[in-house]
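> with the input below, show me the fold.
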Amino acid sequence: MKKMLGRVLAVAAAGVFASTTFASPALASVKITAYETAPVRTQPYGSSHQVRTLQPGDYIYVDCFVFNSYGNRWYRTGAGFYTYAPHFPSYSNIYKC
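Below is the predicted model of the structure:
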């Protein structure tokens, strides 16, 4: 029983390891360009602290998107900040976080 349990745990651990070694599509940064003024914030809410403002034509790299509690879609940057998705064209290659 102990030997079998050890094998099951080894297989389970190998599966977890294998699944974490491959890059997820959500982890690939995508360069997006603002088509209107786009605040960059600390949280995915318009009331959160603004750390930067992108002007039309400025770009930023995002890793994925989230929906806040109001159902609004926000892009998350590699630095962990957020920008409201409607300020940008639609991108189909950005995945949910």
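
> please make it C-alpha for all contacts and neighbour counts, starting now.
OK.

> quick one: residues contacting F17.
Shown in contact with F17 (C-alpha atoms under 8 Å, 6 or more residues apart in numbering): no residues.

> one more, so I can put them side by side:
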Amino acid sequence: MAGEGHMSQVGSTLRENRKNMLDRKRLFKNKQTCTRNNTSLKFGKVSEKDLKKIKENIRIKAKRDKERFNLIMILTAIVVAVIFYYLFSDFSIDFKMFTRQR
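The predicted structure follows:
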């Protein structure tokens, strides 16, 4: 019969793939994951005065970062608008070519 060699090759390839898949599964099952639930952080003692100063510095930096981000977004929007304007400013469609002439 024609094609027997091809079919036997397909069968042997499937057997090898199945064997390789089982080996990969065993590899992942054997790996042990070590997880620790120790999520507590230890900070040094800070006086109330220093703590307020630290919080104020964090707020100032956050506000400055927010203002920078907004400025960058506005400038990016303006640049994109200008680019689109120059790309499509002389793009004119003549709708007369779409109408039927009788």
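
> tm score of chain vs chain?
Once superposed, chain against chain, the TM-score is 0.30 (TM-score structural alignment, normalised by the length of structure 1); 36 aligned residues with a C-alpha RMSD of 2.6 Å.

> element containing P39 of structure 1, please.
strand 38-41 (DSSP states H and E).

> what's the next secondary structure element after the helix or strand harbouring A14 of structure 1?
Using DSSP H and E, A14 of structure 1 maps to helix 2-21. As assigned by DSSP H and E, the chain's next helix or strand after helix 2-21 of structure 1 is strand 30-33.

> ok so, going back, buried residues in the strand holding P39 of structure 1?
Neighbour counts using 16 or more other C-alpha atoms under 10 Å place 38-41 of strand 38-41 of structure 1 among the buried residues.

> helices or strands next to it in the packing?
strand 50-54, strand 82-84 (3 or more C-alpha pairs under 8 Å, 6 or more residues apart in numbering; DSSP states H and E).

> by contact count, what packs against the longest one?
With contacts taken as 3+ C-alpha pairs under 8 Å, 6+ apart, strand 50-54 of structure 1 sits against strand 38-41.
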